[in-house]
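In: after the sequence you'll find the predicted model.
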Amino acid sequence: MPLTLVTVACLSDNYAFIVHDQTSGATAVVDVPEVAPIKSALDARGWTLSDILLTHHHHDHVGGVAELKRLTGARVWGAAQDASRLPPLDRAVTPGHEESFGGESVQIINVPGHTIGHIAYFMSASKILFSGDSLMAMGCGRLFEGTPEQMWQTLKTLSALPDETVVCSGHEYTKSNAAFALSLGHENDALKARAIEINAARSKGLATVPSELGLEKATNPFLQASEPALKAALGLPNASDADVFAKVRALKDAF
């Protein structure tokens, strides 16, 4: 039976994600920006938290971990390579390895760029990707620690997952990301339609996260650095894919 997924709005524009395995009762939350909304979502469903999965060390993703662990006793997962910057880990995981949660295999994926040491979790049977601030809805995270080349490789790695993968990213940035995508001048029908849907959803206060990977590939400019239409729109027809990605990231930083 596929995992049950619950999206939890936190802080001003963050998301945490709860996943529940009905067969075993195992329940995990991915990232803990704050405790109250996560605890409320768990209590409303009568679920007992067993695991806390962390994508990266930024405070708006780990700020509530200590309190939530105190309240629940849940095991904390995180990247072994970044353990010195994360809350204390019970389960230090390594990219390229597979772990287990409930009855599912969990692939640990190295996704540097936003930070060094950032990881993503892919629950392959349910096709759910927890990407943190690497691949985001209509965007990608700022490059606080990594290079454009690292982030472009990260995005290529994630875009190779099945198109039906549900992408659970860390923030509600989608409306501004869509406006930026339209500004690049390479828009297609899918992008225009998605921008309309995003604006309608946000006008009603609805979340635009999670999204589907196939839709991201069709509309997210950060996944399209290899496409001739985007290269032409940017005046970089002969540039490398990584250089085109770097240009898109720089334009977004100034948008």
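Out: Ah, there it is.

In: use CA for all of it now, contacts and neighbours both
Out: Fine.

In: mind listing the strands for this structure?
Out: Using DSSP state E, the strands of the chain run over residues 4-10, 14-20, 27-30, 51-53, 75-79, 91-93, 98-101, 104-110, 119-123, 128-132, 135-136, 139-140, 166-169, 211-212.

In: which helices and strands does the last one pack with?
Out: Contact here means 3 or more Cα pairs under 8 Å, 6 or more residues apart in numbering; DSSP states H and E; on that basis strand 211-212 packs against strand 166-169.

In: next one for the comparison:
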Amino acid sequence: MKVIPVPCLSDNYAYVLVDETAKKVYAVDPVEPEKVLPVIKSTNLDFTAILTTHHHADHSAGNTKIFNAAPSLEVYGGEDRIPSMTQELKDGDSFTLGSLKVHALKTFGHTTSSICYYIEDGDDRIVFTGDTLFVGGCGRLFEGTPAEMHESLNIKLAALPKDTKVYAGHEYTRSNFKFALSVDGDNEALKAKALKCQQLDCTMPSTIAEELATNPFMRVDQPALQAVTGETDPVKVLGAIRRLKDRF
């Protein structure tokens, strides 16, 4: 499989997922159809499905326009706030898209509609995380709690194979690393990745291993983050870091 990032709006990513074995193509959060559809057309493959990470308009607003033009599409999502949804997913649901194995991870914290899509193609593994997990950060807690975001990041996503490639919903990496260095400044892996990402226009993908080593929201058991927050309970550490980030 191949993933093509498509920059949208001011800092969003849609993705075109190419299934080279089945000769099919799928779209993830195609918020600007006029940008995503030409990329899909250029593959000369059969476009069969939309994967929606959550209901926020900067991710889902393109669904209806695309679906109205191609009503045979399947539109996957986590709850009925997803526009034009045809397949509602529950936590742990698995299904196939062509030759790809897709696993739906319900990831509360940012919204109650959030689904992360973990996809396997032989030994190649990827996850589309929407606004749950960013490179070096996580989403704001609009409809969830620190405990829910902790479960999403540090139990569900952290349990994925470490070489899983991470494709997030926004290009927030530089600002996320600026904050991360303010709370975890002695982290050599973080400093090295922050320097590397300064040279990149697109910082996708990361990996689960890299996020575990550099993302403060996935390092809530580490003494450095506990010292900064004055907390030792991982959920309280995450909540404190999120509040610091919100004011940063």
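Out: Thanks, I have the structure now. A quick note: this is a predicted structure, and the numbers were derived from the prediction, not measured.

In: please work out which of the strands of structure 1 is packed deepest.
Out: Highest mean neighbour count among the strands of structure 1 (mean count of other Cα atoms under 10 Å): strand 135-136, with a mean of 29.

In: check the mean deviation of the longest helix along structure 2 from structure 1.
Out: For structure 2, the helix with the greatest residue count under DSSP state H is helix 234-247. Its matched residues in structure 1 lie on average 0.4 Å from helix 234-247 of structure 2 after superposition (mean Cα distance after the TM-score superposition for structure 1).

In: where in structure 1 does that helix fall?
Out: Counting by TM-score structural alignment, helix 234-247 of structure 2 pairs with residues 241-254 of structure 1.

In: of all the residues in that stretch, which ones are buried?
Out: For stretch 241-254 of structure 1, a neighbour-count test (16 or more other Cα atoms under 10 Å) marks 241-249, 252 as buried.

In: circling back to that earlier point, which of the strands of structure 1 sits closest to residue 228 of structure 1?
Out: Counting by Cα to Cα, residue 228 of structure 1 lies closest to strand 139-140 out of the strands of structure 1; the figure is 19.0 Å.

In: identify the residue range in structure 2 corresponding to the closest one.
Out: Counting by TM-score structural alignment, strand 139-140 of structure 1 lines up with residues 137-138 of structure 2.

In: mean shift of that stretch relative to structure 1?
Out: Taken against structure 1, stretch 137-138 of structure 2 registers an average deviation of 0.5 Å after superposition, with mean Cα distance after the TM-score superposition for structure 1.

In: quick one: contacts of that stretch?
Out: Residues outside stretch 137-138 of structure 2 that contact it (Cα atoms under 8 Å, 6 or more residues apart in numbering) are 131-132, 173, 176-177, 180, 215-217.

In: touching, residue 12 of structure 2 and residue 171? I think so.
Out: Yes. Using Cα atoms under 8 Å, residue 12 of structure 2 makes contact with residue 171 at a distance of 6.4 Å.

In: re the thing from before, pull the distance from the match of helix 234-247 of structure 2 to the chain's centre.
Out: A distance of 19 Å separates the C-alpha centroid of stretch 241-254 of structure 1 from that of its chain, computed with Cα atoms, centre = their mean, to the nearest Å.

In: before we move on, what about stretch 189-202 of structure 1?
Out: Distance of stretch 189-202 of structure 1 from the chain centroid (Cα atoms, centre = their mean) equals 20 Å.

In: report the contact partners of residue 192 of structure 1.
Out: Contact analysis of residue 192 of structure 1 by Cα under 8 Å, 6+ apart lists residue 182.

In: what does it align to in structure 2?
Out: That one, residue 192 of structure 1, aligns with residue 191 by TM-score structural alignment.
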